Every structure is written in structure tokens, then in C-alpha cells.
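# The amino acid sequence is not available; the structure is as follows:
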């Protein structure tokens, strides 16, 4: 299977070396260049084909976010930073993932596999083997078109949906389905018991087990993050379903 070319950008030498060491252990990743600042990285991106950028955010002269904003048709970006407050802006710019330092091998592996899966899907879509979705009006189910044909899914069986850039991954109890529809377009077509809880996640309210301060546990041991911005809307919907001491 093909490898994907990577660029590492970080102004901290120790962090750069650690990221390089971890990424060299991951199959299908080829480190094409390592840069110590955003300006140097911008030069590499102008002259080389890069598939995935692993970038720090807080760097002098040109930040990681500034680097992403400066690129037309940017490659996949995975941000690695000590400052979690940058996460919302990073996701708004369609960064694929956001890792808080210190980055462990397990966390980098998870982000890398997500990027590889996304790039594989994108390549597959270019070869006309993409999956799409279709919703019969008023029905309690919908269809997705996969390479093997059409698959019917019941809304009630969907646990959550994860964004993968131009694609979305639909999780049920016994399977995962990837379709060439972005999360924003899916959200417009879902019933009211689905709610956006994060830039990258939509959940089925009927699949919630518990809601914590920063994450939600769903049925079948699934856990997704909940953002500060979306939590008030989530809690309002939950409150509307809560049994009260006093009936209205």
C-alpha cells in the first residue's frame, strides 16, 4: 500500500525529535521534511508534495494556524501543541486532529491512522468508489451507497457520527460506515434527537449513558468529547427529557 509524505513543524528541538521518533515507527508514513518554524515549513509546502503536516501552533513569526491559513489546497493538518485553547480555531480551519503535548506514541498513532484512513478514502473517491447517503422523506431509516451497494440504516441504530473532513464515519453497534458526505451536510438531514456535541462529532441522544464535564459515554462503550460551546445545547435537550418532581 502507498505511503504518505509527512512534514514535521515545531520550534522545540526536543519535541521535534520525539515526534520524528514516534512517526518513524508508524507504517505508511514517510517523513519528507522537518522544520523548526512556520516560514521554513511554508517553503517546503510550496516546493514539495506533502500529504500530512504535524505542526506545533505557538511558533514565532508564523504560527501553525497561520501556516494552515496561508496554504491553498492545504494537506491534512494535525496540530500538536501545549495550548488546548487553540483547539476550536484549529478545528474551524478543518484540521483533522488536535493533540495536546506531550504527545504520546499512542495518541500520534491514533491521529496518524485517522489521517491515513482519510487519505485512502479521498483517493478511493477520486476513483469513483465513494459512498454517499440518501434519505427517504419522513422515514425512520436512510440508505448509504457503499462500494458493495446500498445499505439501509435505522436512525435509532446510529450511535454517533464522526467527521473525517469531506467524509463522515457512521458508528452503529456492529459496524462502521464511511460516506462521502461532510458532517455539516449530514447534520442538516438528521432527526431532532441527533445533536452536535463537538466540531467533529454528532451523537444520538437516545444512545447516551452518562454526560461528564468533557466527554460523553454512549452505548457499547463508545466515548466522545463534548465541547464548551456545544454543551449548553446538549444539556437543554437532556433537561427537556428529564423526569421532574413536578409535572407541567
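Received the coordinates, thanks. All figures in this text were calculated on a predicted structure; none of them were measured in a lab.

# only C-alpha atoms for contact and neighbour calcs from this point on.
Will do.

# From the chain's centroid, how far away is stretch 179-188?
Using C-alpha atoms, centre = their mean, to the nearest Å, the mean C-alpha position of stretch 179-188 is found 13 Å from that of the whole chain.

# contact partners of it?
Outside stretch 179-188, the residues within contact range by C-alpha atoms under 8 Å, 6 or more residues apart in numbering are 125, 130-133, 144-146, 161-170, 196, 200-202.

# Among the residues you listed, which are located in strands?
Using DSSP state E, the subset of the contacts of stretch 179-188 located in strands is 132-133, 144-146, 161-164, 167-170, 196, 201-202.

# Buried ones only from those, please, as a ChimeraX command.
In ChimeraX, selecting the buried portion of the ones in strands among the contacts of stretch 179-188, with burial taken from 16 or more other C-alpha atoms under 10 Å, looks like this:
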select :132,133,144,145,146,161,162,163,164,167,168,169,170,196,201,202
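
# tell me which of the ones in strands among the contacts of stretch 179-188 is nearest to residue 87?
Within the ones in strands among the contacts of stretch 179-188, the smallest distance to residue 87 is 14.2 Å, found for residue 201 (C-alpha to C-alpha).

# Among the ones in strands among the contacts of stretch 179-188, which pair sits farthest apart?
Using C-alpha to C-alpha, the pair of the ones in strands among the contacts of stretch 179-188 lying farthest apart is 146 and 196, separated by 24.5 Å.

# Tell me how many other residues crowd residue 91.
Residues near residue 91, counting by other C-alpha atoms under 10 Å, number 18.

# And it, how close does it get to residue 68?
Remark: distance between residue 91 and residue 68 (C-alpha to C-alpha, to the nearest Å) = 11 Å.

# this is the other structure I want to compare:
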């Protein structure tokens, strides 16, 4: 889970950085002592979780978060408890009252991870996933996916009116897709089962596209498609 930390107090910022460093599943991608630089960074670099001090010199953390276009999950930090209600009104994951220890920090992070998992599970249940595209989250419905192709460090998701490129591995996207709806046919291709027109042990045909089936995936492709035929 990618993180940004913002606090105008260097020692407080250093503490959050150290806590993030010792927490499995968190990656600090940037830290800032003012909201101007932070805003410029976050406009072009979406992140999963924001640790944000409320008392900042130019504008409050509450004001800063309110104006963000693409809002990540947020955990507010402050020495003043009176801001807690306003923080939760902004759908904050948690509110850390300074000084806080690692156990309290970890509890807040666990809330964020549980919420992220809930959001992902909900997306799967409702038939879509979120991917980062053009510096923002894009909602992609399973029914709209025609094919997924690997291109070096990116994947190309074929949807209408045109494909999109996403910085993600095939392994990562395959873990987000329901196994009964999508199948890995080749190290470079993931195929939506319902769009398959015909197939044999070497080739899957979707519209005018011929997708190779590699030896590694032949057995699982065959078993899934045979199961579909029997339904």
C-alpha cells in the first residue's frame, strides 16, 4: 500500500516515516512539510494512504484534503483532539492524537488495510475492478474487457472505445479477476471466457483475434472450458 506523509514538524514526520518503514505492506513514496508541494505531487501520483497533520502553516490538513480531486484513504495526525469530529466528517480512516506510539499507529493502519480489502471485495462482487490509469483510478467492468495483454512493465486492457495501458503485472491483475470469468492462456494473455468464439488445444479465437495457448496453461484452459461446456 503506497503512502504519503505530510507534517510541518520534521521530528513528527520522521516518526511517521519510521513507523511506516517497520510496517509490512506499507511503502512511503513521498513526504512533505508543506501542502503546496504535496498537492503538486499527489495531483500526478495517486497513492493509497495519506498520513496528514491537521495543523499546517499555509492551510489546515482538513482544508488540504477537502480540495484533493483524487482522495486516498486518510489518517489525520494532530495534537488537538477538537479536530477529530471534522476529520471523521471527511471520512477519515482514523485520527491519531500526538504523541502516539507504534501500537496505536499499527491499529490505524490495520483499519486502512481492512477497508481497502473490503472495497476490493465489494468491487469483485459487483463485477468491476479499479486500476490506475492517467494518474487516476479508473473503474473497469468485467463485461467490458475484451482481452488483457502483457507489454513489458504494463498491461493493455482491451475495452471500447480504445484500449488502456496500466502499470501493473499480469500476476497482479489476474489476482483481482474472478477465476471463473477469466483465464490465463499464455504468459502474455488473459482471456474473458464469455468472449471466446472457438478454441482448440493451441488457439483461442475471440472475434478476429487468435490467442495462443502455451503448454504451461493448456491443462487449466482445457479443464475450465470443458467445465463451461457441461454447464
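Done, it's in. Given the structure is predicted, the values throughout are model-derived calculations rather than measurements.

# picking that back up, and which of the ones in strands among the contacts of stretch 179-188 of structure 1 is nearest residue 62 of structure 1?
residue 164 (26.3 Å).

# I'd assumed residue 94 was in contact with that closest one.
No. Using C-alpha atoms under 8 Å, residue 164 of structure 1 makes no contact with residue 94, being 9.3 Å away.

# helix, strand or coil for residue 92 of structure 2?
For residue 92 of structure 2, the secondary structure call by DSSP: H, G, I helix; E, B strand; the rest coil comes out as coil.

# burial measure for it, as a count.
For residue 92 of structure 2, the neighbour count with other C-alpha under 10 Å is 19.

# quick one: contacts for the spatially closest residue to it that is not a sequence neighbour?
Here the nearest residue to residue 92 of structure 2 in space, its sequence neighbours aside, is residue 74; by C-alpha to C-alpha, 6 or more residues apart in numbering that works out to 5.2 Å. Residue 74 of structure 2 is in contact with 49, 50, 51, 52, 91, 92, 93, 94, counting by C-alpha under 8 Å, 6+ apart.

# Turn those residues into TSV, columns for distance to residue 198 of structure 2.
Formatted as TSV, the contacts of residue 74 of structure 2 follow (distance: C-alpha to C-alpha, whole Å):
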residue	distance to residue 198 of structure 2
49	44
50	47
51	51
52	53
91	48
92	49
93	48
94	51
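
# Grab the nearest non-local neighbour of the aligned residue in structure 1 for residue 28 of structure 2.
With the correspondence set by TM-score structural alignment, residue 28 of structure 2 lines up against residue 31 in structure 1. Sequence neighbours aside, residue 6 is the residue nearest to residue 31 of structure 1 in space, at 4.7 Å (criterion: C-alpha to C-alpha, 6+ apart).

# ok, now residue 98 of structure 2?
Closest residue to residue 98 of structure 2 in three dimensions, ignoring its sequence neighbours and counting by C-alpha to C-alpha, 6+ apart: residue 79, at 4.7 Å.

# now that neighbour: how far from residue 97 of structure 2?
With C-alpha to C-alpha as the criterion, residue 79 of structure 2 and residue 97 of structure 2 are 5 Å apart.

# Of those two, give the one with the bigger neighbour count.
In this view residue 79 of structure 2 and residue 97 are compared by other C-alpha under 10 Å, and residue 97 has more residues nearby, 17 against 14.

# and the more buried one, what pairs with it in structure 1?
The equivalent of residue 97 of structure 2 in structure 1 is residue 100 (alignment by TM-score structural alignment).

# Quick one: residues contacting the corresponding residue of structure 1 for residue 121 of structure 2.
Under the alignment (TM-score structural alignment), residue 121 of structure 2 pairs with residue 124 of structure 1. For residue 124 of structure 1, the contacting residues are residue 130, taking C-alpha under 8 Å, 6+ apart as the criterion.

# hang on, the earlier thing: sticking with the residue nearest to residue 92 of structure 2, tell me its helix or strand.
With the criterion set as DSSP states H and E, the secondary-structure element containing residue 74 of structure 2 is strand 73-78.

# Give the aligned range of that strand in structure 1.
Strand 73-78 of structure 2 corresponds to residues 76-81 of structure 1 when matched by TM-score structural alignment.

# what angle do the helix ranked longest in structure 2 and strand 73-78 make?
The longest helix of structure 2 (DSSP state H) is helix 102-126. For helix 102-126 of structure 2 against strand 73-78, the angle by axes from the mean of the first three to the mean of the last three C-alpha atoms, to 10 degrees is 160 degrees.

# Beyond helix 102-126 of structure 2, next helix or strand please.
Toward the C-terminus, helix 102-126 of structure 2 is succeeded by strand 128-133 as the next helix or strand (DSSP H and E).

# outside of that following strand, which residues touch it?
Counting by C-alpha under 8 Å, 6+ apart, the neighbours of strand 128-133 of structure 2 from elsewhere in the structure are 46, 120, 123, 137-142, 164-167, 176-177.

# biggest separation within those, which pair?
Across the contacts of strand 128-133 of structure 2 (C-alpha to C-alpha), the longest gap, 22.8 Å, separates 46 and 142.

# shouldn't residue 57 of structure 1 be in contact with residue 65?
Yes. With contact taken as C-alpha under 8 Å, residue 57 of structure 1 and residue 65 are classed as touching, separated by 6.0 Å.

# more neighbours, these two?
Neighbour count, other C-alpha under 10 Å: between residue 57 of structure 1 and residue 65, residue 57 has more, with 26 against 21.

# tell me the contacts of the alignment partner in structure 2 of the more buried one?
In structure 2, the residue paired with residue 57 of structure 1 is residue 54, using TM-score structural alignment. With C-alpha under 8 Å, 6+ apart as the criterion, the residues that contact residue 54 of structure 2 are 60, 61, 62, 76, 77, 78, 83.
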